[in-house]
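Student: Sequence unavailable; structure follows:
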C-alpha cells in the first residue's frame, strides 16, 4: 500500500507521506492500509498520496454520486465513502470480491457500507449495463479507475458518458513505473522480470502498451481536459467538457 513513487527516492516519498498524508489520515484508512499491506499483491493498492489528491478532488467537486472501477481491498473506496455526504452513493466494480472482503470489516466499522453498491463483475459489462439505463448518462460527479491497464481506453469511453459535464475522472498508474517514457525493451529493468517468465513478460508488455496508447488518446480527446501528476505511479485527472 506504500509504493515508492516512480519519480521520487524512497526517502523523499517517505517524507511526503510523513508530513502531508499520515498526520491527518483518518483512523479507518490507516487501519485498512495496514491490513492491506499483508496481502501478497499489496502493490495494487492506491498510494496514500494519490488518495489524498482524490479526497481533495471529491471535496472540490462536491461529489455525491461516484464510480470506482477496480476496488482491491478498498482503500480508495473507503476514502471516497468517508468523504462524500451520508446520502452519497458509490458504484464499486471489481471481479475479485475476496479482496474487497478483506477491507469490508473496516468499512463496516467506519459506518459507511450503506454508501457502497459493490458489483462483482467485469468492468465493461457492468459499465455497459449502467449505460443501458438512460438515467445514468451524465449523472455521476466523479469516477476513479484502478483496474487492468489494457482496458483503460474502453473504460474511458463509457465513463465519459456517465459523468456530468464538469465531472471528474482520475486514472491510477498512468506512468507504469516510469516505463512509458522508455522503449518496450526496458520493461525487464522496470519490473525486475526474469527473461524466461514469458507469461509475466507478456502481461507487463500489454500493461505498458495499454497505458501508452491510453495516455496518447487522452491527450487528443476533445471532450476532456487533463492533467497528469507524478503521484505514486502516476495519476491522471480529467474533467468532462461537454
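Tutor: In hand now; what should we look at? Quantities reported herein were computed from a predicted structural model and do not represent experimental measurements. Numbering: from 1, shown residues only.

Student: Only C-alpha atoms from now on, for both contacts and neighbour counts.
Tutor: OK.

Student: List the buried residues of stretch 107-115.
Tutor: Neighbour counts over stretch 107-115 (16 or more other Cα atoms under 10 Å) mark 107, 112-113, 115 as buried.

Student: same deal with stretch 26-35?
Tutor: Within stretch 26-35, the residues that qualify as buried are 28-30, 32-33, 35, counting by 16+ other Cα under 10 Å.

Student: and what of stretch 235-242?
Tutor: Neighbour-count burial for stretch 235-242 flags 235-240 (criterion: 16+ other Cα under 10 Å).

Student: Check it against this one:
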C-alpha cells in the first residue's frame, strides 16, 4: 500500500492502458475515432471505463442508466460488461454523436443492449420516473452538463435501487475543485456537491482520482 495515489506520467499512463485495461477491438476503434473529433477530450478514459465495467460485473447489474452518452465509448464498455439480457439506457441531446458510436456498438455485438433517448437529460429522467422506472436500475453513470449534476443526482437517487451504485465522472474537474480562486460555475457546483456527498449518510461514498475524478456512491 502507499500513503497517497501515485501521479501518472505519460509513460506510466501508457503502461496502465497497455497492461491494466482489457480493451475490445471495437472499443479501441471507437476511442481512436472519437479522439479525432473537435470535442474528443470529452471521451471517458479507458481506465475509468474499465472500472465502471468491473463494477457492473461485480454487482451483476442488468439495467444501467447513463446520463450523457457523447460517442458512447463508456456506453460500449458498460454494455460489454453486462449479460445478454442486460440493458443500457443512455441519454443525450445529440443524436449525431451516438450514431457514430452505434456503428462500433453493433460491431461489438452489443447494439441490441443499448437504448438511446434523445433530448435534455432532465426531461428524459423525469419521463423515466413518470413511466414507473423508480428503483428499476442497478447502476447510473452521470457524465453530462456539470452544472446540472445536483439535479441529475436527485433523479438518479430515485431511479437506482437500494444497494445499487451511482457513479459521477469529472468530479475533480482537472484539479480546479481544489483551487478556491476558480469561481467558474462548473468548479463551484462540483466543489459544493463533493462537500455535500462527503457528509451525506444516504450513501457509502468514495472519490477516486481515476481519469478526471470518479465518485462512487452506493445507495444505502
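Tutor: On my side now, so go ahead. In this text, all values refer to a predicted model and were calculated from it rather than measured experimentally.

Student: what's the TM between chain one and chain two?
Tutor: The TM-score (TM-score structural alignment, normalised by the length of the second structure) is 0.93; 215 aligned residues with a Cα RMSD of 1.5 Å.

Student: before we move on, back to that, next step: the buried residues of stretch 26-35 of the first structure restricted to helices.
Tutor: 28-30, 32-33, 35 (DSSP state H).

Student: Dump those residues to a markdown table, plus distance to residue 190 of the first structure.
Tutor: As requested, those are arranged in a markdown table below (distance: Cα to Cα, whole Å):
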| residue | distance to residue 190 of the first structure |
| --- | --- |
| 28 | 33 |
| 29 | 29 |
| 30 | 29 |
| 32 | 28 |
| 33 | 25 |
| 35 | 27 |
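
Student: Looking for the alignment partner of residue 173 of the second structure in the first structure.
Tutor: Matched to the first structure by TM-score structural alignment, residue 173 of the second structure sits across from residue 176.

Student: Quickly note the distance from residue 47 of the second structure to residue 80 of the second structure.
Tutor: Going from residue 47 of the second structure to residue 80 of the second structure by Cα to Cα, to the nearest Å gives 15 Å.

Student: what about the two, which has more around it?
Tutor: residue 80 (22 against 18; other Cα atoms under 10 Å).

Student: Can you tell me, leaving aside adjacent residues, what's nearest to that one?
Tutor: residue 110 (6.7 Å; Cα to Cα, 6 or more residues apart in numbering).

Student: residue contacts, residue 110 of the second structure?
Tutor: Going by Cα atoms under 8 Å, 6 or more residues apart in numbering, residue 110 of the second structure touches 76, 79-80.

Student: can you tell me which of the residues you listed are in helices?
Tutor: 76, 79-80.

Student: Nearest to residue 148 of the second structure among those residues?
Tutor: residue 76 (23.9 Å; Cα to Cα).

Student: For the closest one, what is the corresponding residue in the first structure?
Tutor: Under TM-score structural alignment, residue 76 of the second structure pairs with residue 78 in the first structure.

Student: So its match sits against residue 105, correct?
Tutor: No: using Cα atoms under 8 Å, residue 78 of the first structure makes no contact with residue 105, being 11.0 Å away.

Student: Can you classify residue 207 of the second structure by secondary structure?
Tutor: Using DSSP: H, G, I helix; E, B strand; the rest coil, the structure places residue 207 of the second structure in strand.

Student: Quick one: list the elements packing against the helix ranked longest in the first structure.
Tutor: Ranked by residue count and defined by DSSP H, the top helix of the first structure is helix 198-219. In terms of contacts (3 or more Cα pairs under 8 Å, 6 or more residues apart in numbering; DSSP states H and E), helix 198-219 of the first structure is packed against helix 152-162, helix 187-191, strand 224-229.

Student: ok, the residue most central in space within the first structure to residue 73 of the first structure distance?
Tutor: Closest residue to the average C-alpha location of the first structure: residue 146 at 3.1 Å, with Cα atoms, centre = their mean. Distance check for residue 146 of the first structure against residue 73 of the first structure: by Cα to Cα, it reads 12 Å.
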